[in-house]
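# Got a predicted structure plus its sequence, pasted below:
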Amino acid sequence: MTFFRILIAVLMIATQATAGPVRIKDLVNFDGVRGNDLVGYGLVVGLNGTGDGLRNSPFTEDIMSNILERLGVNVTGEQFRPKNVAAVLVTATLPPFSRTGSQIDVTVSAIGDASSLLGGTLIMTPLNAADGEIYAVAQGTIIAGGAVAEGDGAEVTQGVPTSGVIPSGARIEREVDFDLDSLGDMRLALREADFTTAARIERAINAEFGRSVALMLDGGTIRLDVSATRARSVAHALGRIENIEVEPELPARVIVDQRSGTIVMGEDVRISRVAVSQGNLTLRIAERPVAVQPNPFAEGETVVLPRTEAEIEEEPGIGLAEVPEGTSLSQVIAGLNALGIAPRDMIDILKSIKAAGALHAEFIVR
């Protein structure tokens, strides 16, 4: 059995098991409790000749001049062309409830023609949020995500050396103004909207507190009456709610990856009664022209005569097989695996069953 068929079998067995209970914190997002995106524009120094070409990236020269002037170095009118600096964009996410002095990770990406950020150091860069305020300052040594090796006639690149990260590279200087304890009502947003799952979460929360504190508004939203929980604070109420276990309702879904031949399916996928036949047809055509020349000392010219060889070869298929109504997709896949069907042929069969309207599930091809 090939690696792909082993992978398909493992995924099929995993999805046949009934979904177990999941904590509410893994199913929903609490309204207002979220991160904030930060972005900044900075300069990386200390590169080993892999920085921006200042002729092609004039903005790098501008920011370098500004930094040097702030440090008391006058470079007005000077012509300098260093190759060890690069202009970058710095991005980060400010986690909820972050406090001043905490540190967060940052991602650094080149925006000029630098070939690598390996070994570079990011100079102090302010990070702004959508409101234009500075919430953090980043600085540190970059850990690049790739490597470059080059010689006189060839160059090899592995990964993406023009992007890297700085673990704990930014320090929070400003906190987000959000008073959690002032909330009287809060909404719980399901990450995968589903009416059945939302109803189960509503029942589980009300059962936990012994009264009606949660109300399902739609398939993706549940309203929580925080005051009705009678908890000491909103944080106490959410800490009690987020660990309640609920069994989510999984949608019937089939996901296939054509490049790797991977097939992932849910246990509720069903197939109506349908007949399936599969076979491979191979057509081979070869051109072998023949040159015909006139006899010696005879009048005439050389002529090329076409010679074509065509051959059609049909490999044995699975024949016409009937799939009974109500059969699960996992049973169909197991049968196709037993017949030795290749993963890519299996994907084509699933596409055809879906096109025939017999596959009752969301079919996603990547």
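Done, it's in.
# contacts and neighbour counts: CA atoms only from here.
OK.
# In what element of secondary structure is Leu238 found?
Element membership of Leu238 [criterion: DSSP states H and E] is helix 234-241.
# chain center to stretch 126-137, what's the gap?
Remark: stretch 126-137 is offset 26 Å from the chain centroid, using Cα atoms, centre = their mean, to the nearest Å.
# Other residues contacting that stretch?
With Cα atoms under 8 Å, 6 or more residues apart in numbering as the contact definition, stretch 126-137 has outside contacts at 36-41, 90-91, 124-125, 138, 170-175.
# on that earlier part again, would you mind listing the buried residues in the helix holding Leu238?
Val234, Ala237, Leu238, Ile241 (16 or more other Cα atoms under 10 Å).
# Included below, for side-by-side comparison, is a second structure:
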Amino acid sequence: MRNRVFGRILWILSASLLALAALHAPAAQAERLKDLASWQGVRGNQLIGYGLIVGLDGTGDQTSQAPFTGQSLQSMLGQMGIQLPQGTNLQLKNVAAVMVTAQLPAFSQPGQQIDVTVSSLGNAKSLRGGTLLLTPLKGADGEVYAVAQGNVIVGGAGASANGSRVQINHLSAGRVPGGATVERAVPTPLLSGEFMQLELNQSDFSTARTVAERINQVFGEGTATALDGRVLRVKAPREPNARIGFLADLEGLDITRGTPAAKVIINARTGSVVMNQSVTLGPAAVAHGNLSVTITTTPLVSQPSAFSNGQTVQAERSDIAIRQDPGQLNLVGPAAKLEDVVKALNALGATAQDLIIILQAMKAAGALKAELEVI
């Protein structure tokens, strides 16, 4: 009887511990497969071209400093049958040479309109009010995939008078919405072959295994196979209509994956620090102090005595003061949640730049339980 009661107590304690662990375990995240991966070969392509913008209000290139603008204009006029006298030096201020770029989306077909971006190549002051002339856009293989032309929209303004100038935003770049027409389609291997490659956005063996198991659970065993931590091979129907429907259903699958790897991203140029919810801190002691140097300059004037034939001399006196605040030893951690990590680091009173140094030191000391990436 005593053994039975003792066993029941042990069972209750075990169940309580398991429930407590479940409460403190990180919550799983359910995401759509289309947010976690993409299909191999289904991507956009970059296009680039060189063109001319005309119709500017005296804000174009100074052809004496940007000779390629005048050469391009002469070449364009020659193609239209207009021959300029030899040695003609064009001094136009309403023309600007630009680089034209665009993104050709996947499955684009001839006749589709896409947006283009124009950026000044010379010394034009503003592209506002200009018109982009017919510009072929080429891909990495040198073939023309689109042709651009249209009015340029610049999201800025500026004015100058009597030596004063005011400018809002950037005037040397703009966009032409729907300014390019697709002339050639890019072939895609989406509907060819029995198998397709599904590529995860981030390499993770556990996520690859979870995705493969989920696909096989819904569409049958053997449908998906994880080749490595990033690529999965998926068996798809051969008939085009059935394959498109299969891919649509596949992208809508909810994938429940574990907590992502702990990572802290630091931008050393801007001082930005971003961390995900998996970051934790171990117990650590941090001393943080500031060293400030203050330089004060006071103007001095030396006035000579009357009838001394001396000259008034102006000088400066500089006072330099160095102050170092005492660095207090602060106890940080252990912290199990992101909000606890933020509170612990904010308690140090550090700026963003100081926080970068503190995090790097804590990582070296083994107190920061995360991958530190500096960009």
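Looks like it came in fine. None of the values given here were measured: they were computed from a predicted structure.
# one step back: and which of the buried residues of helix 234-241 of structure 1 is nearest Arg203 of structure 1?
Nearest to Arg203 of structure 1 out of those is Ile241 (Cα to Cα; 11.9 Å).
# how about that closest one, what's its partner in structure 2?
Aligning on TM-score structural alignment places Ile241 of structure 1 opposite Leu250 in structure 2.
# Go ahead and confirm that match touches Leu36.
No - using Cα atoms under 8 Å, Leu250 of structure 2 is not in contact with Leu36, being 11.8 Å away.
# Grab the nearest non-local neighbour of Glu315 of structure 1.
With Cα to Cα, 6 or more residues apart in numbering as the criterion, Glu315 of structure 1 has its nearest non-adjacent residue at 5.3 Å, and that residue is Asn280.
# tally of neighbours for that neighbour?
Using other Cα atoms under 10 Å, Asn280 of structure 1 has 10 other residues around it.
# again, but for the one 3 residues further on
The tally of other residues near Leu283 of structure 1 (other Cα under 10 Å) stands at 9.
# element containing the nearest residue in space to it that is not next to it in sequence, please.
Once flanking residues are discounted, Leu283 of structure 1 sits nearest to Ile312: 4.5 Å by Cα to Cα, 6+ apart. Ile312 of structure 1 belongs to strand 308-323 when assigned by DSSP H and E.
# Okay, helices next: where are they in the stretch 1-150 of structure 1?
Ranges of helices within the stretch 1-150 of structure 1 are 3-16, 58-70, based on DSSP state H, counting those that start in this stretch.
# Of all those helices, which one is nearest Leu118 of structure 1?
helix 58-70 (17.6 Å).
# Can you give me the end-to-end span of stretch 18-26 of structure 1?
Terminal residues of stretch 18-26 of structure 1 lie 18 Å apart, using Cα to Cα, to the nearest Å.
# for stretch 220-239 of structure 2, same thing?
End-to-end for stretch 220-239 of structure 2, by Cα to Cα: 18 Å.
# Would you verify that the residue nearest to Glu315 of structure 1 is located in a helix?
No - under DSSP: H, G, I helix; E, B strand; the rest coil, Asn280 of structure 1 falls outside any helix and is assigned strand.
# corresponding residue for it in structure 2?
Aligned by TM-score structural alignment, Asn280 of structure 1 pairs with Asn290 of structure 2.
# what's the distance between that match and Ala148 of structure 2?
In this view, Asn290 of structure 2 and Ala148 of structure 2 are 56 Å apart by Cα to Cα.
# for Gln29 of structure 2, same thing?
Between Gln29 of structure 2 and Ala148 of structure 2 the distance is 44 Å, computed by Cα to Cα.
# So between the two, which is more surrounded?
Ala148 (26 against 12).
# so how far is Arg171 of structure 1 from the counterpart of the more buried one in structure 1?
Under the alignment (TM-score structural alignment), Ala148 of structure 2 pairs with Ala138 in structure 1. Taking Cα to Cα as the measure, Ala138 of structure 1 falls 6 Å from Arg171 of structure 1.
# which non-adjacent residue is nearest Gln314 of structure 2?
Val301 (4.5 Å).
# tally of neighbours for that neighbour?
Using other Cα under 10 Å, Val301 of structure 2 has 10 neighbouring residues.
# Leu27 of structure 1 -> structure 2?
Match for Leu27 of structure 1 (TM-score structural alignment): Leu36.
# Its match contacts Asp204, doesn't it?
No - using Cα under 8 Å, Leu36 of structure 2 makes no contact with Asp204, being 10.9 Å away.
# Can you tell me the closest non-neighbouring residue to Ser57 of structure 1?
Gly112 (5.8 Å).
# Next, work out how far apart that neighbour and Ala355 of structure 1 are.
47 Å.
# Those two: which has the busier surroundings?
Gly112 (19 against 10).
# from what I can see the more buried one touches Arg55, true?
No - contact criterion Cα under 8 Å: Gly112 of structure 1 and Arg55 do not qualify, at 10.7 Å.
# What is the aligned counterpart of Pro67 of structure 2 in structure 1?
Checking TM-score structural alignment: Pro67 of structure 2 goes with Pro58.
# Against Ala87 of structure 1, how distant is that match?
Distance from Pro58 of structure 1 to Ala87 of structure 1, by Cα to Cα: 10 Å.
# Ok, Met124 of structure 1 next?
Counting by Cα to Cα, the gap from Met124 of structure 1 to Ala87 of structure 1 is 13 Å.
# So for those two, which sits in the more crowded spot?
Neighbours were tallied for Met124 of structure 1 and for Ala87 using other Cα under 10 Å; the higher tally belongs to Ala87 (28 against 16).
# residues touching that one, list them.
Tyr41, Gly42, Leu43, Val44, Asp52, Phe59, Thr60, Ile63, Ala110, Ile111, Gly112.
# Out of the helices of the stretch 1-150 of structure 1, which is closest to Lys351 of structure 1?
helix 3-16 (16.6 Å).
# Translate Asp194 of structure 1 into the numbering of structure 2.
By TM-score structural alignment, Asp194 of structure 1 lines up with Asp204 in structure 2.
# list the contacts for Leu133 of structure 2?
Contacts of Leu133 of structure 2 by Cα under 8 Å, 6+ apart are Gly51, Leu52, Ile53, Val54, Ala148, Gln149, Gly150.
# Now check structure 1 for the residue matching it.
By TM-score structural alignment, Leu133 of structure 2 lines up with Ile123.
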